[in-house]
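> Fold the following.
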Amino acid sequence: MIVERLGLVDFRNYAEADVVLHSGPNVFIGRNGQGKTNLVEAIAFLATLGSHRVATDAPLVREGKDAAFVRARLAHGERLLTLEAQINRQGSNKTRIGGSPVRPAELPRHAHVVLFAPEDLQIVRGDPSARRRFVDQLLVQRAPRFAGVIADYDRVLRQRNALLKSARARGIRGDALTTLDVWNDKLVALGTELIVARARLTRELAEPVHVAYTAIAGEDHTPELEWMLSVGNADDVEHAFRTALGAKRTEELDRAVTLVGPHRDDLLLRVRGLPVKGYASHGESWSVVLALRLASAELLREDSSTGDPVVILDDVFAELDADRRARLAGLVGGYEQVIVTAAVDADVPSELRANVVRVQAGQIVEGEIDE
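Down below sits the predicted model:
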């Protein structure tokens, strides 16, 4: 897949922008705060229906406006396709493919993007929600129907927690809350599907993560991935989930919150037999993150019948030493389209320094940027 053209209206700091992109490497150069990351954020939004920087859509809309518009022309081989998103400050977003209205969940079927960013360090250093979000985004990119599974699970979880809070307020304890069993059935059905899919995806990531980590780090630290399940590790996930809910029933009623399920699971990452979080060096942590993203790109590439995912490197090279820069450039250079952002030209390896677009104060400018 190649993004041939990107158009923005009232997105972040852009009143309007129209950017032509090419196959192979593309570089957005601009000082910090000028808007280069906003361009790649817009591209990634079409693939993930969200931002890698903020949890809600409102910050994507330019100050004083009610909606932002993202439009991209994609090339899947000889086939051209135009994707559009209207991101509303309030209310539901609207999306189109080829000018025809579609559900937002349809966009990720056509836009395949893997984005690396400094925020990715939170995958290995942050709380478990960052690791769950990483896996779930990849899960949706590979099988868009899981967007519905995840949304339904979150909805049932909220309703079950509301029931627990209401029961605590009314002093209901133990088996007296019979309606809880109905919500347990729904939670177990959706949660089991999500747990099984996450575990399968983790197994599929293991080998490409190992290969990518070794290539980036220049040595083999035996990276490992393992899902830590709050329902307990078992061959029969549905039975384990239901049993765990039963065991936690009294405590859940006391605390008015659901204590087991995929919303409490975590992805354990190790190098050299030790957890990355708390033990890995800065360089090792970056190597793990980059390996996770490269492994994601490889899985999306294997899945696709229409070409590679677009690989985006957002201010990544400034965070890496010279050796890792060179190795990363070599690994991504074979993808159909690579988009790089950088504050300084020299941070970008020479083999990726092509088709340069300069960005200043929300404008695409010709020539050198004013100091």
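> Going by C-alpha atoms from here, please, whenever you check contacts or count neighbours.
OK.
> what separates residue 141 from residue 38, distance-wise?
21 Å (C-alpha to C-alpha, to the nearest Å).
> Next, the second sequence, to be compared with the first:
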Amino acid sequence: MYVRQLQVVDFRSWKQADLTFEPGPCVLVGANGQGKTNLVEAIGYTATLGSHRVSTDAPMIRHGAQRAVVRTAVVNEGRELTIELEITSGKANRARVNRGPVPRPRDVLGILRTVLFAPEDLALVRGDPGERRRFLDDLLVLRAPRYAGVRSDYERVLRQRNALLKTAGAARRAGSKGDIATLDVWDGHLATHGGQLLAARLDLVADLAPHVLAAYAGVAGSDNGTPATVSYKSSIAENLEPGYGTPGGERADPEAVADALLAAMAASRSQELERGVSLVGPHRDELELVLGEAPAKGYASHGESWSYALALRLAAYELLRDEGSEPVLVLDDVFAELDRRRRSRLAEVAAAAEQVLITAAVAEDVPGELAGTRFSVADGEVHRAG
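Presented below is the predicted three-dimensional model:
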């Protein structure tokens, strides 16, 4: 799989840009603030319908414009598909494939798969649990696009259930019984969608764990014998089968997980009404990152944290590659952040990729084996340099 062409109109800082790529390494070189990251962000947005930098779509639209357009031609096993995404301020986004409209933008998911590593990834190790949950869910959607709908449905039901809990809880504190007649219905919906999402996360972590262990060992080097392990910490762990989420363990049963969620919600209902918020479910879970016997967050050094973040992305890349068409690897201004050993390991993986897109402020930051096709980015223009 590779991106053959990218066209953007009013996307981020770009009024317009048109780039033609080739398989292998493609390097965008330019000073900071010239828009390199905006271009690879457009590619990442095509693959995930989200940004690695912000949580909403509004910043994707160039200041003063009403909409942004991203067109990406993707070649996979000799077949080319062109995805067009229209991001409109205050309105629903629209999508087309080969100029034909699709019912929902998320119907384009799966056409392009990318794994992106950026300086922001240090938050995967040092940030709050939401960063790691997002990592899992984004990878889950890349792995099986139907989970975009499951994720969306769960978040929608969660908002509605929280609103009911808040209203009913406030009424009870004011001396009224509060209307909770429909809470059982929302419990059922949350358990159904949450059971699917949680079961998929557990299976994903089980499959990802060996890749993380191997990737960290490769990045950190043979002189560092500390293993990196990942595990899933669920808010309903005591209700789940102990083998779920472990390499070689039992695959998670969505219906059994849904039943466990229902039981946990029933047990915590009084607390939820008191606090006005849902206290159990995938939104309260954590991907635990451990180095040796200590949690990586708070204990890992700066270098170890970078190694762990890199290992998570490389593990995701290897997992997707093992399961189907090879994803496009995107390296956004990361070589300047890495020492010689980590650069070398990343370059080794990237050089073997079907396509790797790289941004760098200085051409010399990019290892020689990734020279490939080069583009110069400056003053609102991008030109092929070699």
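> which of residue 141 and residue 38 of structure 1 has more neighbours?
Shown here are residue 141 of structure 1 and residue 38; by other C-alpha atoms under 10 Å, residue 141 has more neighbours (24 against 21).
> what's the matching residue for residue 323 of structure 1 over in structure 2?
Applying TM-score structural alignment, one finds that residue 323 of structure 1 aligns to residue 341 in structure 2.
> buried sites along stretch 19-34 of structure 2?
Within stretch 19-34 of structure 2, the residues scored as buried using 16 or more other C-alpha atoms under 10 Å are 19, 21-30, 34.
> just to revisit the earlier point, once you drop chain neighbours, what's closest to the match of residue 323 of structure 1?
Closest residue to residue 341 of structure 2 apart from its sequence neighbours, by C-alpha to C-alpha, 6 or more residues apart in numbering: residue 219 at 7.2 Å.
> mind listing what the one you found touches?
307, 310-311, 341-342, 345-346 (C-alpha atoms under 8 Å, 6 or more residues apart in numbering).
> what does residue 280 of structure 2 give?
Counted by C-alpha under 8 Å, 6+ apart, residue 280 of structure 2 has contacts 235-236, 261, 264-265, 268.
> Could you report the neighbour count for the alignment partner in structure 1 of residue 260 of structure 2?
In structure 1, residue 260 of structure 2 lines up with residue 240, judged by TM-score structural alignment. Using other C-alpha under 10 Å, the number of residues around residue 240 of structure 1 comes to 18.
> And the residue nearest to residue 341 of structure 2, how far from residue 297 of structure 2?
In terms of C-alpha to C-alpha, residue 219 of structure 2 sits 18 Å off from residue 297 of structure 2.
> Ok, residue 324 of structure 2 next?
Applying C-alpha to C-alpha to residue 324 of structure 2 and residue 297 of structure 2 gives a distance of 32 Å.
> Over to residue 138 of structure 2?
With C-alpha to C-alpha as the criterion, residue 138 of structure 2 and residue 297 of structure 2 are 21 Å apart.
> which bit of structure 2 covers the helix ranked longest in structure 1?
In structure 1, with assignment by DSSP state H, the single longest helix is helix 179-217. Under TM-score structural alignment, the counterpart of helix 179-217 of structure 1 in structure 2 spans residues 182-220.
> May I see the buried residues of the matching stretch?
Under 16+ other C-alpha under 10 Å, the buried positions of stretch 182-220 of structure 2 are 183, 186-220.
> How far off centre is it?
13 Å (C-alpha atoms, centre = their mean, to the nearest Å).
> same deal with stretch 14-34 of structure 1?
That offset, for stretch 14-34 of structure 1, works out to 21 Å (C-alpha atoms, centre = their mean).
> same deal with stretch 279-292 of structure 1?
Taking C-alpha atoms, centre = their mean, one finds the center of stretch 279-292 of structure 1 at 17 Å from the center of the full chain.
> Would you check the span in structure 2 matched by that stretch?
With TM-score structural alignment as the criterion, stretch 279-292 of structure 1 aligns to 299-312.
> any chance you could map the strands in the stretch 201-350 of structure 2?
228-233, 286-291, 294-295, 328-332 (DSSP state E, counting those that start in this stretch).
> For residue 110 of structure 2, which of those is the nearest?
strand 328-332 (12.2 Å; C-alpha to C-alpha).
> The closest one vs structure 1, mean deviation?
Once fitted to structure 1, strand 328-332 of structure 2 is off its aligned match by 0.3 Å on average (mean C-alpha distance after the TM-score superposition for structure 1).
> Closest one of the buried residues of stretch 19-34 of structure 2 to residue 363 of structure 2?
residue 29 (6.1 Å).
> my read: that closest one touches residue 364, true?
No: counting by C-alpha atoms under 8 Å, residue 29 of structure 2 sits too far from residue 364 to count as a contact (9.8 Å).
> neighbour-wise, which of residue 138 and residue 297 of structure 2 wins?
residue 138 (21 against 18).
> Doesn't the more buried one lie inside a strand?
No: counting by DSSP: H, G, I helix; E, B strand; the rest coil, residue 138 of structure 2 falls outside a strand, being helix.
> What's the separation between it and residue 201 of structure 2?
11 Å.
> cool, residue 233 of structure 2 as well?
The value you get for residue 233 of structure 2 to residue 201 of structure 2, if C-alpha to C-alpha is used, is 11 Å.
> can you check residue 282 of structure 2 too?
Taking C-alpha to C-alpha, one finds residue 282 of structure 2 at 9 Å from residue 201 of structure 2.
> Just give me the match in structure 2 for residue 349 of structure 1.
Checking TM-score structural alignment: residue 349 of structure 1 goes with residue 367.
> Stretch 337-355 of structure 1: end-to-end distance?
11 Å.
> Revised request: answer the last question for stretch 297-308 of structure 2.
The straight-line separation of the ends of stretch 297-308 of structure 2 (C-alpha to C-alpha) is 10 Å.
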